[in-house]
Structure formats: C-alpha cells, structure tokens
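# Return atomic coordinates for the entry below.
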Amino acid sequence: DPGPIDLLALALGESPSNPGVEIITDDGIKGYRFDESARLLGVNSDVIFTHCHRFPTEFSFIVTYKQHVEPKQSEFIMTLLAQDRRNVIVGIRVLRDRFYFDFRGNDAIEKTSVGFRQPTSAGWHTLIITVTSHTIKFTLDCATPTIVRPPAKFWSKINLRNTRFYVASKRAREKRFTGLLRQLVLLPGADAAIRVCPSPHPHFWHPWMTKLQVGSKFTTVFPDENYLKCFLMENFSVSHQKGEAPECTSQSKGNLFYNDDRTLEICNGVKYQPIRGGAPRMDYVIDFADIDTHSNTTSIEIFEIPNTGWFLATANMDTRGRNRSEIFRWDPIGQKFDHHQFVRSQSATRWKYFEIGPEYFLALANYGGDGVRGVSSAIYRWSRRRRLFLRHQVLAHSHARDVDVFMHNNDTILVLINHDTEGLTQWNVSSFVFKWNPQFRLFQLQQSIPTLGALGVTHFHIAYFTCIAVANGYDGIMSNVQSAVYCIIDGYFRPIQYFETNGAADWEFFVINDRFFLAVANNAEFSLKTGQSETTTTSVIYELNIRDQQFYEYQRIVTHGVNDFEYFKIGNQHFLAAANAKPAEGRHEATSVIYRWMGLEKFVVAHELPIGSCTDLDFVAHGDDYYLAAANPLGQRSKFYKIITF
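The predicted structure follows:
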C-alpha cells in the first residue's frame, strides 16, 4: 500500500522551471493554470508502478479544480498515454457540463467512456472517481455518489511499462484543461471517498491531511498549521470543540477523535484508544497504586479472567497468626486494586494462574516455614456462580517454594518445586511433576525430580522441546550448588545441562530476535562451615548455541540478594528487571534495577528503582499501558508502578 500518490506534485517536480505553469490564488486557494507550453508536463508511470506495472483491482483519482466557463470541446485534466504516446489508457476529461472517465476495456483495444454531470457553479470542487472491475463511482464534493456500471470491465491487467501520465493535457496543443487545478491524486487499492468524506470543505483536503472527529463533528486537520497556511495561502486556524469522545462502535471503527489534551484517539470498534507515533519506548517509572495486604508478601501474580476482570494475587507470609493470602480485583474507575477474597495459606511462596479449556485456575505453593508439619499446596478453581476461587485439589505434602504450569503436546503439566523436608533436616528432596487427567479433572503425579534446596522453576519451549530450568539454592552445607535444565525426552523430564550457581532463586527464559536466553538470579553465597553470608553476588545470563544445543555464558550482572528476574518488552525494546532484596554496599535502601538490551553492549543499566526490599517483580501490559508490581517481604504494603512511555 503506497498510500496517496500526488501526480500533480510529481509532475511539477520533474522540471525546476516548469514553463507554462502559472500559480494563481482564487478564493484564497492556490491553484495552477497551464498554457500550451506545459502540454508535456507529467510523470512516467515507472516512477509510480515500481514493482508491478499494472493497475490494482480498485483505485481512485481525486481531482480538485475550478472552471469558469463550460468547455465546448473536450479538455483533458489527466491522461495516461500508451507507449506510442497517442492512445489513451486512462483519461479524465470535461466537456460542457459533464465529466468523462475514459479507459480501455477488457479487450484493451476499444475505448470506453463513462459520463457524470458536473455542477454549474464556478467555485472550487473536488471530484473522486473510484474504479473497480465492474463499477465506476463518482463522488462530487462529498455528496451522494453516482455509481455507473460500464458496458465493459476495466482491464487492470494491461501492461503500464513505459507509459506516462500527462497533467492537464493529452500531450497535444488542443484539448488542454483551461481551468485551475489544485490537486490530482491517485490512491491505489482504496476508495478515496472514505478518506476525504464526510467533509464540508473537501477541496481543502490534501494527502497529508487526517480525517478527525472533533467533539461531535467531523473535520479535517493538517498535522502542521503553518504548512496549512502556506499551502492554502490564507489565514487558517484549527478550531477545537470540547467534549467527550463519541460512542465507538463497529460502524465507527477507524474514526479519530481530537482530545482536549491535544492527543488523538482512534476507535477500534469497541473503545477509543490513543494513537502513538511509531513503537512505544520506555521513559520512566512512577508510583501508581498501593497494594495493602494483611501480612508481608513474597510474590505477586497478575492475571485477567475473560469478561470478568483483572486480578492480582499476593502470596503472603504467616505473621501473628494471619495465615492467609489475598486476591485483589482491579477497579477501573478508582484506578486501584480492591480486596476481592482471602485464601487460606501456609507461608505461601507463589501463585500461578492457568486455564484448562473454559475453566480458570490458580495454583498456590505453600512453604509452611520452620517446624510446620503437614504442609500442602493446592489448586483453586474459579466459580462463575460465586465469582470466587474455590479449592479444587490438594497436592502432595511439601515445603514448596515455586510452581509452574504449562502445556506439552496438549497436556497440562504442573511442576511443584520443594525446598526441604519438615524440620529443615534435609535439602536433597524430590520435587514433583503432575499431569492433568481430563477424565477425573485432577492433577496426577507423573514424575519426581531430585532437587537441592530448590527455590524456583521456569518452563520454556524451543522448537519441539519442552524444558524446565530448576534453581537449586542450598545443599545443607553451602549455596554453591549446581542448578539444572531438564527437557522432556520419551515422556519424562531428563537433565540435559548443569550450571554452577550461588543460592539460585529464579530462572528467567526469554527470546530476543530469534536468540534464546536463560538468566539465573543468584541470591546469596553462604557456607555453613564459615558461617559467612554474602548477598552481593554475580548473576549470569546464558545464551543458547543452537548447533551445540547448550547454553553458554553471555553476560554477568552484579546483584544484591536478588530473588527474581523479570523480562519484558515495550515496543522494540527489551528489558530485564532484577528484584533486589538487599542494599548495595554503601547504600541504606535496596534498589531494584532495570537493564535494557543494547545489542553489542548487551544489557546495560537503564533505570534504578529505589523501591526497598523486593522479592518479586511482575510485569503486565494492559491495553496501551505497562505496569510493574513489586512484592514487599518486609511490610504490608506492596506497590503497583506504571511505566510511562513515549
């Protein structure tokens, strides 16, 4: 879609001097008058049809003109002449009180003419001729169009190579257009009347203009008022009418509304949404809303239930007997999360939202804490009738730190990561893989995986492989242990690569331009022998080598008690956020960091967020807005931040 093609501007641009062309201002509008020395003025069709030398199946011509007297012989406003420069392939001419559109029919030999009566007034007029294979439509000054079915179809397959458009002539001294011509535009592939109309002044239209709906009225506005004054050679001001956006329906899809704040919004068929110039880019982060919980929070999960709303679940620690986590629902009017329901938990560590068919679920990983026995994680199902999450299934006894749910070959897989045994006596424990049984509507144990004080798990898909990365954090002696990547082979997860990690708390998988990355968040370096703990560690980003089918080190990042990596993308920008729970050396407050991928420079610091101790960051894009939720492990107020873009 090349957009509108200004034939008049292209023709005038061929020669700097333009002999025989006179610029005249009439009724405050600039137009052009041509004498016989300008009869060769035009543009070669090869300049326009660069890839395909044929007309599209639908196209339009837009002509803005003024004529003082009716011509007694044909005067050509535009012609497209064949290679011999004699035969007319397409022509627009005026004779007395009628306009004619001439073209070659489907035999490419006989000429076909379709006529339309023009107005008798001598003012400026805009005629739109829309051509399809079966019909010719004339729209004059945005009035009711006249549709004509010609005796012969327009033959769009005629070869236009080496043909030429001539403006205001047929290349001969006679039959030249003697009126004023303001514009001559070709619009391939569309009906130009949709772009120009409705408008009370269509003769002001130009290809660079945009149809807007200002207040409750349609109008047409140039993007640059100074250009408008220069182009029309008259004083012109763009008026703005205050008011709310009109109703957005499927019939008004594509309409634009000019807001009081000088921004544009477009109707998408449901609502008006802001128009951006190009892809959005991250600018800065602001405090947007508080999430007040009944106890400290370890992680946050944001999700949306179709036709119901936007929700946020917090996994809360047990403090002063308050062993319950919370689910909040977004209030679009108040622009905040309101409490929706409590869920009984046991020092919960992670929520995971997922869908199976038409049903909506939440998986909750419960850790239980020191000395707590009989800890179970659970699955909750959304009840449409009660509009609450109800307990659906209790999973095996565990001290779970993370849970992930994903699809593999149409099966729903749930991985529950256990940290230790009851009483903190053993960290070499089994984590569990469950598979959904659609007949019993329950998760059934499929496999166990040996883990070492594991803290996190994340799944990813590469080609036909489904894999998980397990973050092992502690073996009972030290935090320097191996974490592992498992992939499904012959129906079971099998280890394919091990990594040296230091108190690994989380893995994050992401893709940038067909390159596959894994980032491990190394939380702390601890040794039972020395009793020393260091939270300033080096976290590592790995990149997959497709040929070797192995991840190799890509970059190291200094982190401070990091618990979570969160990858997100805004427009064409890629980011990796580190949720730091401890302050850097010399600082009193923990600072989370957002890194931006910069190609050869790799990930560089883009933003430092002084948000205090944070154990989880959750990114969400909602409409045209972007947010980050931050879990506060030291207090009862987590935060919801908004990312400002431009």
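# rest of the way, CA atoms for contacts and neighbours
OK.
# and the end-to-end length of stretch 532-541?
Terminal residues of stretch 532-541 are spaced 26 Å apart (Cα to Cα, to the nearest Å).
# Check stretch 474-482 too.
Stretch 474-482 stretches 9 Å from its first residue to its last (Cα to Cα).
# gap between it and the chain center?
Mean-position distance between stretch 474-482 and its chain equals 43 Å (Cα atoms, centre = their mean, to the nearest Å).
# Which residues outside that stretch are in contact with it?
Here stretch 474-482 makes contact (Cα atoms under 8 Å, 6 or more residues apart in numbering) with 426-428, 452-454, 472-473, 498-504, 524-529.
# can you check stretch 556-565 too?
505-508, 519-524, 535-541, 576-584, 614-617.
# Distance check, the residue nearest to the spatial centre of the chain against Pro280.
Centroid check for the chain by Cα atoms, centre = their mean gives Gly571 as the closest residue, at 6.7 Å. Gly571 sits 5 Å away from Pro280 when distances are taken as Cα to Cα.
# what does Ala193 give?
31 Å.
# Which one of the two is surrounded by more residues?
More crowded of Ala193 and Pro280, by other Cα atoms under 10 Å: Ala193, with 24 against 16.
# thought the more buried one was touching Leu127?
No - applying Cα atoms under 8 Å, one finds Ala193 not in contact with Leu127, separated by 9.3 Å.
# overlap in contacts of those two?
Shared contacts of Ala193 and Leu127, defined by Cα under 8 Å, 6+ apart, comprise Thr139.
# For Tyr380, which residues are in contact?
Shown in contact with Tyr380 (Cα under 8 Å, 6+ apart): Phe361, Leu362, Ala363, Leu364, Phe389, Leu390, Arg391, His392, Gln393.
# Surely it is in a strand?
Yes - under DSSP: H, G, I helix; E, B strand; the rest coil, Tyr380 sits within a strand.
# before we go on, could you also do this sequence so I can check it against the first one:
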Amino acid sequence: MKRWGLLRQLVLLPGSDATSRVCPSSNPRLAVLSVPQALLTMPITPTGNDIVPLYPYGDNNHNIDSVIYRWNPGTKVFEVNQTLETHGAYDWEFFSVGPYHFLVVANTFDGNNHNIDSVIYRWNPGTKVFEVNQTLETHGAYDWEFFSVGPYHFLVVANTFDGISTSINSTIYIWLGGMFQPFQYIKTVGATDWEMFQVKDRYFLAVANGQKLNERGPSHYNINSTIYELNVITQTFVKFQDIVTNSAVDWEFFSVGEEKFLVVANSHDGTSYSLNSVIYRWQGYEGFVPIHRLPTIGCTDWEYFNTTAGSFRLF
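So this is what the prediction gives:
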C-alpha cells in the first residue's frame, strides 16, 4: 500500500496565507512570535537589527475566562456550556482516570506573578459542568501532558519561568489516593512542551527547552532539549539523550509502518527565525538520529495524523 507523508507546520506570522509564498520574509519583524508567552513579560530587549521590547501582553488583561463549548446534535453547532476563570491560560489537557473525566489548565501569568496555581477540573455528570478538583503550584505553566504506564497515571507540567529564571524544575505528578501528587522533579530550561511516547516496552518523555534566560546576562536559544526514559528499577525518568535545538516549542512523535520518528519545531536561534526544523528517526542503541532538515520560519507546531487514505505528516 502506498503511504503519503506530510507534516503540518503552524507558522504564526501576520499577513501570511496558505499560498506557495507563505511567510516570504526570512526576517519577520515581530520578534516576539516564537518566544514563549511566559518569557515575554521580562523587561529584556533582544539583540539584532530589529529591537523589540519583550512585553507581549502590554496592558491587556491576563485574567480572562476560558470557555467550554458543547456540541448540540440538534442545531449541529457548538454552544457555550461553561466558562472557567483562568490566568494567561496557555494549554488545556483532557484525560480520564477510570470513570472520571478531567480537564487541566496551564495558568501562565496573572499580570503580576508567574508563580500561580494551575487547576484540575473534574466532570460532574449530575450538574453537567466541570468543577474544581485540585490545584497545583506551577511557574509560568506552558503545557500539560497526561500519560499512563500500566496501571499508573501521570501528569507532567512544562514550567517555563518563575519570574527570575527559566532554569527551573518541571514536575511529574502521579495519581495516588484520588489526587495527583509529586512523583519527580526534572530541571528544565524554559520548557514549552512535553511529549510522551512508547517504543516497544520502553517509555520516554521528551521536553522542548525554549530559552535560557535570567535577570542577568544574555539569552541563549541554542540549547539542549532532552529525552528521558523510565527506569523501571529506580522508578524514575532518567536522561536518555540530549538534542541541540533552537528555541524549541514542540515535539511530535509518530510512526510510519515500523519506523519511529520525532520532529522538533525550532523557532529561533538568537539571530533569525528562518532555520531548519529536524526529523529524527529511532535507531535503537544510537537513539534518535537526524534524517531530514526542513526549512521553517518561526515554527511553533507539528502535527501527525492518519486518515483512511493513509498516514500524513502535513507541513
């Protein structure tokens, strides 16, 4: 059977469209696009020809409600089901544990502080709304990833910035006693994304590290992102492989036949947004090795999907 492969690259540049000349500028002037939102509130100015103060929120209100919409099969449209108080919300993750259904929000910034609670909500089938189930302390939370290993359920948060530095701990939580409790702390550097994946009977977590930043000294964008593997003996995730990335914003794992791949969204190298994002192939003992370098501009997301026509990687 013939398989078609496409990778979707999400490029957020104003004035661009889906033509063959998408993002014609190799030096877009909106220098804040590919830098994680949580980092952009620091009073730091980037270097280069285009100097843009990193204050993305300006005077905007960060404390804006998020909205849950519910499909109405009668009208065949999505209608407002519920609004939830959020603070600079950057990600939602839905998951289930047994018969219970949850949503967790990554609250990034409330206008004054990055060190704020993110919230887990549980679906109440009686009232048909999500209700607060648990709050977790986070630091510029940017992404949540839920996964299961055997009978155990985990949540991991990408903590991006604590108001001083991006070199902080991100936390893996485990479901115990009807709630999520800290399982392991992992040092990350402006973490923007976690991707969990499995290769045969081995479990991995890949973190996208976006930017090394603190109150003193220059920012660093060309830093390691790291793949961790679950060690079943120590019952912890241990470092498996470092991969040099350029302000990485997303990892996507996918399979084509028996082949396993990871693709990274590289967004900025400190000088330019026009650079390669890279596809890596699983090589067993060698880990993931680069096989394709794809020209991208301020790349922020990759997505892999399947249809009845085959497997697609759209870009």
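# still on that earlier bit, which of the contacts of stretch 474-482 of structure 1 are buried?
Among the contacts of stretch 474-482 of structure 1, those classed as buried by neighbour count (16 or more other Cα atoms under 10 Å) are 427-428, 452-454, 472-473, 498-499, 501-504, 524-527.
# Identify the residue of structure 1 aligned to Thr86 of structure 2.
Under the alignment (TM-score structural alignment), Thr86 of structure 2 pairs with His397 in structure 1.
# Around that match, count how many other residues there are.
Neighbour count of His397 of structure 1, defined by other Cα under 10 Å: 17.
# so it touches Gly374, yeah?
Yes - contact criterion Cα under 8 Å: His397 of structure 1 and Gly374 qualify, at 6.1 Å.
# Now do the shared contacts for these two.
By Cα under 8 Å, 6+ apart, His397 of structure 1 and Gly374 have no common neighbours.
# hmm, back to that, the residue nearest to the centre of structure 1 -> structure 2?
Applying TM-score structural alignment, one finds that Gly571 of structure 1 aligns to Gly257 in structure 2.
# for Pro438 of structure 1, same thing?
With TM-score structural alignment defining the correspondence, Pro438 of structure 1 maps onto Pro125 in structure 2.
# okay, now that match: neighbour count?
The local packing of Pro125 of structure 2 (other Cα under 10 Å) involves 10 other residues.
# how near is it to Ile64 of structure 2?
Counting by Cα to Cα, the gap from Pro125 of structure 2 to Ile64 of structure 2 is 26 Å.
# for the residue opposite Tyr280 of structure 2 in structure 1 once aligned, helix, strand, or coil?
Per TM-score structural alignment, the equivalent position to Tyr280 of structure 2 in structure 1 is Tyr595. When classified by three-state DSSP, Tyr595 of structure 1 comes out as strand.
# Give me the nearest residue to Tyr595 of structure 1, chain neighbours excluded.
Among residues not flanking Tyr595 of structure 1 along the chain, Val605 sits closest, at 4.4 Å (Cα to Cα, 6 or more residues apart in numbering).
# does the one you found count as helix, strand or coil?
Strictly by three-state DSSP, Val605 of structure 1 counts as strand.
# which SS state does Tyr285 of structure 2 fall under?
Three-state call for Tyr285 of structure 2 (three-state DSSP): helix.
# Phe288 of structure 2 reaches Val264, doesn't it?
No - the pair Phe288 of structure 2 / Val264 is not scored as a contact, 11.8 Å apart, by Cα under 8 Å.
# and whatever residue of structure 1 lines up with Lys187 of structure 2, what does it touch?
Aligned by TM-score structural alignment, Lys187 of structure 2 pairs with Glu500 of structure 1. For Glu500 of structure 1, the contacting residues are Asn480, Val481, Gln482, Ser483, by Cα under 8 Å, 6+ apart.
# go again using 7 Å as the cut-off
Applying Cα atoms under 7 Å, 6 or more residues apart in numbering, we find Glu500 of structure 1 in contact with Val481, Gln482, Ser483.
# Which ones among those map onto strands?
If you go by DSSP state E, the contacts of Glu500 of structure 1 have Val481, Gln482, Ser483 in strands.
# What about the last one, how many residues nearby?
Look at Ser483 of structure 1: counted by other Cα under 10 Å, it has 23 neighbours.
# quick one: what's aligned to it in structure 2?
The alignment partner of Ser483 of structure 1 in structure 2, by TM-score structural alignment, is Ser170.
# any idea how far its match lies from Pro290 of structure 2?
Note on Ser170 of structure 2: its distance to Pro290 of structure 2, by Cα to Cα, is 26 Å.
# Ok, Tyr173 of structure 2 next?
Tyr173 of structure 2 sits 31 Å away from Pro290 of structure 2, going by Cα to Cα.
# if we can go back for a sec, the residue nearest to Tyr595 of structure 1 -> structure 2?
By TM-score structural alignment, Val605 of structure 1 lines up with Pro290.
# now do Gln426 of structure 1
Mapped onto structure 2 by TM-score structural alignment, Gln426 of structure 1 lines up with Asn113.
# Give me the distance between the nearest residue in space to that match that is not next to it in sequence and Gly270 of structure 2.
The shortest distance from Asn113 of structure 2 to any non-neighbouring residue, by Cα to Cα, 6+ apart, is to Gly163 (7.1 Å). Noted for Gly163 of structure 2: a distance of 21 Å to Gly270 of structure 2, by Cα to Cα.
# between these two, which one's more packed in?
Gly163 (19 against 16).
# Now do the SS call for the residue lying farthest from the centre of structure 2.
Most distant from the centre of structure 2: Gly74, at 35.0 Å, with distances by Cα atoms, centre = their mean. Of the three states, Gly74 of structure 2 takes coil under three-state DSSP.
# And it, how close does it get to Lys128 of structure 2?
Separation of Gly74 of structure 2 from Lys128 of structure 2 (Cα to Cα) stands at 18 Å.
# Check Thr307 of structure 2 too.
In terms of Cα to Cα, Thr307 of structure 2 sits 32 Å off from Lys128 of structure 2.
# higher neighbour count, those two?
Using other Cα under 10 Å, the more surrounded residue of Thr307 of structure 2 and Lys128 is Lys128, with 10 against 7.
# Quick check: the more buried one vs Tyr100 of structure 2, distance?
13 Å.
# go on, Ile172 of structure 2?
Applying Cα to Cα, the value for Ile172 of structure 2 to Tyr100 of structure 2 is 20 Å.
# Look at the two and report which has more neighbours.
Taking neighbours as other Cα under 10 Å, Ile172 of structure 2 and Tyr100 compare with Ile172 leading, 22 against 11.
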